[in-house]
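Asks: this one's sequence-less:
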């Protein structure tokens, strides 16, 4: 083993903003050399730039990571600019002969990293990449013919057979010894919104400690009734782990192991643990699909859907983004998204179905809005989930499944508590009418202080008409004729 007196190792942080269960950090430490931790804010590469809500999260997560590294005697170096140029500058400043990183598996990022690695290798600098973000690396879970799975259930079965979560590690205690280097000030990056600051309702704790706390809270509370909480937005049953997983503040292996252990120990019903494990598997499925089908965010997985006759409805899209569609469950979800940077899982499906099938607006428009406004915006999951609702993706919801925003609200927000929280104009509306206030008697609306078209909008589209219109268009594209409504 070498000593810290020799050339240091550069540890390039990206979507792995943690010290525990970090394979690149562990392997860098195993060299015995000093470690130079660095994060490069690269806005000019081909990699899709993060949205506003994600940048808010990144700001807080980097501050937390910097503090954790500082507590262990090290210093997180911040650089802004082209990734390769900044790495080369660091190599020149430190004399480093190795760059360690946890791999990014999104196609553009993977291509960029590969180009950087080949360029540095030609100059004698070793680049080593590890899997710190998924249970199994993309390309490692294949069907019997050696190809990618396109259906989730068999993918999940194979994933469970192959996934072997590694033992939990806490990372090196001592990160001192690296040379003193110039670093940007994170305040100068402007990641936190200003003029106006729209993040006042973001009730999150980014960072590794926040991720661990979220996992413990979920296992202690929400996991016990997860199958209900995941569908009822007024229930506190969601895990709220998705942004922590996206930024790598906690590893999926740690989440997987903790949930499985809770089920095996009888702390939670085994069926509830299995339900959530399937959600981790869906995240994995999305990442593997994007690896094999890199056009997933831009093109329909099923090519015939690229010929869908989308409408250009600027007013409809604007009403959808602002939560002013006149359908309370849709409006509640879109307002929750804007205020908190997050939306409940069931409501995500409802609002996506409304945009795609009631308004016939291209799913890519909705995906782009979510990309900018979600703190958990993830390229693979975002694209896969939008295509699932559209019916154009792998193992997608069938095209004839069109969510009825009224019946969905009545079924999953029976008492209207979710709507009342996010659409306060309807707070005094009785539960019988709250999901379809336009059907309420005039005296009921008057007593509730609701004036349709004034204090709360009338529906911007008639759902029955929109459903028939969508079915006709979808039938023509898909070549099938079944009809169904959920």
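Replies: Sure, I can see it. Not measured: the values here are computed from a predicted model. Residues are numbered from 1 along each chain as shown.
Asks: switch to C-alpha atoms for all contacts and neighbour counts from now on
Replies: Fine.
Asks: Neighbours of residue 102, how many?
Replies: Using other C-alpha atoms under 10 Å, residue 102 has 22 neighbouring residues.
Asks: swap that for residue 232, sorry
Replies: By other C-alpha under 10 Å, neighbour count at residue 232 equals 22.
Asks: for comparison:
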């Protein structure tokens, strides 16, 4: 008779410390087998040198080594569809419960429903916990239980409801001896899952007190290294959101804190309105007749539009997997408004390139610049890519770094004239919306 075990399934929570689901799994008095599944449903859509896959793999190897050295245990790295993986696991082990943390994206919700159903037919419980946000689902809603679709009232309600008890640390360290004592669990190399090591590195995050303190005054200037680079780490859970909110509160920086609330705002929008992944939140915006010129889209992707700040942003993205947030707004607006290219094209390109890609924030922000989303910029707000340089990169430090050829004869002329593009955009939007 096999001894009963529980399984903890790592997903967007790649850390051993302050992990809510892992803590509860370890507290159940049944040995815990930790697993991570390289999901073929996700991997097959990615470039074979994807930096995020390299980052995930390296993070998991670090976690495995720590478990082997300190706890005589490790983690099983598995490859396949989650259903196929669990079909194999139930043959090998006497599983009582599978524990994980909530995931809110449409694919993840469908996947978890399928796994829960599969396990329940075998009398195995499936339990998940809130871990990657402070508030989720219906926890911040209006008095009539409708979701907020405007950020400011959502943010105010979030702050009203917030208590320091929401930042309770889940002390997993004291329980890690409850892991299954087995040091030869399956491991996988990058090549085992069909990937090669990326040349790009996911940047470490910076939440030093001086960065948070100066965040509001410096965050809009892309030449300054003044942003936290937290995106990928919150996306993959290599850091706890509770820890980051504590740091923001310690420095009493409202702007930094409110950026964290923006993240949760977009996550609850995606939860309540999953159709916004590929449909405009405001349906009439799907009537816009996009030009969708493929050669112009290619020029935008390659940073060859003839507008230095736009091109600098796209080249930074292509070379590093990161783009400063102020520049993201400009390049997004330029694609939708100047070139009249569907926001979904840009969203898909960012999804492939950004290290910090998160579906909720990416979709939310792209719909924001297109004017089609919740709490969006009005459609007649069209950033001027030339005056944006004067505002945010007056000394051309950022432009010179990423677009050093902008004064060369080989630099392309502007792909479209600003005044003409603005008028064309206003006409296209008016025709669709009236």
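Replies: Sure thing, it's come through. All of these numbers come straight from a predicted model, not from anything done at the bench.
Asks: Where does residue 10 of the first structure sit: helix, strand or coil?
Replies: Of the three states, residue 10 of the first structure takes strand under DSSP: H, G, I helix; E, B strand; the rest coil.
Asks: Trace it over to the second structure, please.
Replies: Matched to the second structure by TM-score structural alignment, residue 10 of the first structure sits across from residue 7.
Asks: Distance check, residue 445 of the first structure against residue 410 of the first structure.
Replies: Distance of residue 445 of the first structure to residue 410 of the first structure, given as C-alpha to C-alpha, to the nearest Å: 18 Å.
Asks: my read: residue 359 of the first structure touches residue 466, true?
Replies: Yes - using C-alpha atoms under 8 Å, residue 359 of the first structure is in contact with residue 466, at 7.1 Å.
Asks: So those two - more neighbours on which side?
Replies: residue 359 (24 against 17).
Asks: Kindly state which residue of the second structure is aligned to the more buried one.
Replies: Aligned by TM-score structural alignment, residue 359 of the first structure pairs with residue 339 of the second structure.
Asks: swap in residue 324 of the first structure?
Replies: With TM-score structural alignment as the criterion, residue 324 of the first structure lines up with residue 304 in the second structure.
Asks: how near is residue 151 of the first structure to residue 389 of the first structure?
Replies: 15 Å.
Asks: helix or strand for the residue mapped onto residue 290 of the first structure from the second structure, which one?
Replies: For residue 290 of the first structure, the aligned position in the second structure is occupied by residue 270, per TM-score structural alignment. Applying DSSP states H and E as the criterion places residue 270 of the second structure in helix 254-272.
Asks: Can you tell me what sits against that helix?
Replies: For helix 254-272 of the second structure, contacts defined as C-alpha atoms under 8 Å, 6 or more residues apart in numbering pick out 104-106, 133-138, 147-149, 151, 154-155, 158, 212, 215-216, 245, 248-249, 276-277, 360-361, 364.
Asks: for the first structure, what spans make up the strands?
Replies: Applying DSSP state E to the first structure gives strands spanning 9-13, 35-41, 77-80, 98-102, 126-130, 401-402, 484-485.
Asks: which residue is nearest the middle of the second structure?
Replies: For the second structure, the residue sitting closest to the mean C-alpha position, by C-alpha atoms, centre = their mean, is residue 358 at 2.1 Å.
Asks: Identify the residue spatially nearest to residue 363 of the first structure, adjacent ones excluded.
Replies: Computed as C-alpha to C-alpha, 6 or more residues apart in numbering, the closest residue to residue 363 of the first structure that is not its neighbour in sequence is residue 356, at 5.8 Å.
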